[in-house]
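J.: I'll drop the sequence and a predicted model, then ask my questions.
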Amino acid sequence: MNDHRFAIFDTEIGRCGIAWARRGINAVQLPMSSEDKTRARIRQRYGNIAEALPPRDVQSAIEGIVELLAGKPNDLSEVVLDLDGVPEFNRGVYDIARTIPPGKTLTYGDIAKRLGGVELSRDVGQALGRNPCPIVVPCHRVLAAGGKPGGFSANGGVSTKLKMLAIEGAVVNHTPNLFD
């Protein structure tokens, strides 16, 4: 039954991972502190899945991710995701996030309003924190109120988010402090 596979690939921000099954991509793993930790994180999520050469559609997604992280404005909208098992609310958040073009941002509140009301902002943030496909679902383009960076659950936290936004040329209202 387990038709999941994964591959590791180079980007401008480090070695990323991607996992897929027959129906599409299930996960993108941003770089951990080492390639071995990136592999381990994928296997932690999906069990002892096999590393494999990506099929053409997955290779195309990898090439798009590499381009985007090299500063080319690829919106990755053609990438097919398999989000079975992801709650419907989260899929709605991800669908909206996927409409944000490279170099642009929305706030958690903007997405919450589209889903029914600004009071859903925290739920939007939680959904984005559980995003299985960062970059393809560009959660890094979703900011807190006032254009502040907000949180980012990937390795490196907010500094990784800011680096990705800078690559895309997005404007973020951020004053670094000693803890960044």
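T.: Received it, and whenever you're ready, just let me know what you need.
J.: rest of the way, CA atoms for contacts and neighbours
T.: Fine.
J.: what comes up buried for the top helix by length along the chain?
T.: Ranked by residue count under DSSP state H, the longest helix found in the chain is helix 56-69. By 16 or more other CA atoms under 10 Å, the buried positions in helix 56-69 come out as 58, 61-69.
J.: Stretch 70-78 too?
T.: Residues 70-71, 73-76 are the ones in stretch 70-78 that count as buried (16+ other CA under 10 Å).
J.: In space, not sequence, find me the middle residue of the chain.
T.: Nearest residue to the geometric centre of the chain (CA atoms, centre = their mean): Pro134, 0.8 Å.
J.: Secondary structure element holding the closest residue to it other than its chain neighbours?
T.: Counting by CA to CA, 6 or more residues apart in numbering, Pro134 lies nearest to Val28, which is 5.9 Å off, once chain neighbours are set aside. Assigning secondary structure by DSSP states H and E places Val28 in strand 24-29.
J.: here comes the other one, which I'd like you to weigh against the first:
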Amino acid sequence: MTDAPERPWSWTTLGTPIGPLGLAATPDGLVSVVFGADAQVSARAVERLAGRLGSAPAAPGALLDEVSAQLEAYFAGRLRSFSLPLDWSLTSGFNRRALRELHSGVPYGSVVAYQDLADRLGEPGAARAVGMAMGSNPIPVVVPCHRVVEAGGGLGGFGGGTETKRALLALEGILPEPLF
């Protein structure tokens, strides 16, 4: 394993319109969302999380049931704001600050430019650092890094791929649905 102190956690996967999501939670809250969580990706994610959290996962519990229910409601268009406890332990420093600002300050159906988010953090030269923070987001979808776009109107990057970003923005009414 690792020298990290053992923390209990659990893992499950959820089928969604953007593909399977791997979900991990600790007693403190949702700690990880993983895109494309087929068997192989899930096995690697579980191994990585076991190293970071110091233990193997336990069986899913009530928190992951609630995470799954809220994500299902989100993808069905019935939920606009997640009300889940979040465990921020897999991020720190500037990245954590940027992700917390995104989580609290960019609501459903809106977007923010990388530079604007840097400005909100009082770091006007940090647009690229904001991009790096979004790319390292351990809790995507719930902490909505898909809502961060380029100042000129481009989508920018996304850990789940630009088609997934496009689909999430279309779900929230920001972009039109693809024609095919």
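T.: Sure, I can see it. Since the structure is predicted, the reported quantities are computational estimates derived from the model, not experimental observations.
J.: re the thing from before, counterpart of the strand holding Val28 of structure 1 in structure 2, which residues?
T.: Mapping strand 24-29 of structure 1 onto structure 2 (TM-score structural alignment) gives residues 29-34.
J.: Next, the residues that contact that stretch from outside, please.
T.: Contact with stretch 29-34 of structure 2 is made by 21-25, 42, 45, 63-64, 67, 84-90, 138-141, as judged by CA atoms under 8 Å, 6 or more residues apart in numbering.
J.: Tell me roughly how far it lies from structure 1 on average.
T.: Stretch 29-34 of structure 2, aligned to structure 1 and superposed, deviates on average by 0.9 Å (mean CA distance after the TM-score superposition for structure 1).
J.: Which positions within that stretch qualify as buried?
T.: Quick answer for stretch 29-34 of structure 2 (16+ other CA under 10 Å): 29-34.
J.: How about stretch 149-167 of structure 1?
T.: By neighbour count on 16+ other CA under 10 Å, the buried set for stretch 149-167 of structure 1 is 149-152, 154, 156, 158-165, 167.
J.: Return the member of the residues you listed nearest to Ala50 of structure 1.
T.: Nearest to Ala50 of structure 1 among the buried residues of stretch 149-167 of structure 1: Ala154, at 23.0 Å, using CA to CA.
J.: show me what contacts that closest one?
T.: Contact partners of Ala154 of structure 1, counting by CA under 8 Å, 6+ apart, are 30, 160.
J.: and if we set it to 7 Å?
T.: Ala154 of structure 1 is in contact with Leu30, counting by CA atoms under 7 Å, 6 or more residues apart in numbering.
J.: Regarding it, what is its secondary structure?
T.: What DSSP: H, G, I helix; E, B strand; the rest coil gives for Ala154 of structure 1 is coil.
J.: thinking again about what came up before, now a PyMOL select for only the buried ones of the contacts of stretch 29-34 of structure 2.
T.: Selecting only the buried entries of these in PyMOL, with 16+ other CA under 10 Å as the criterion:
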select buried, resi 21+22+23+24+25+42+45+63+64+67+86+87+88+138+139+140+141
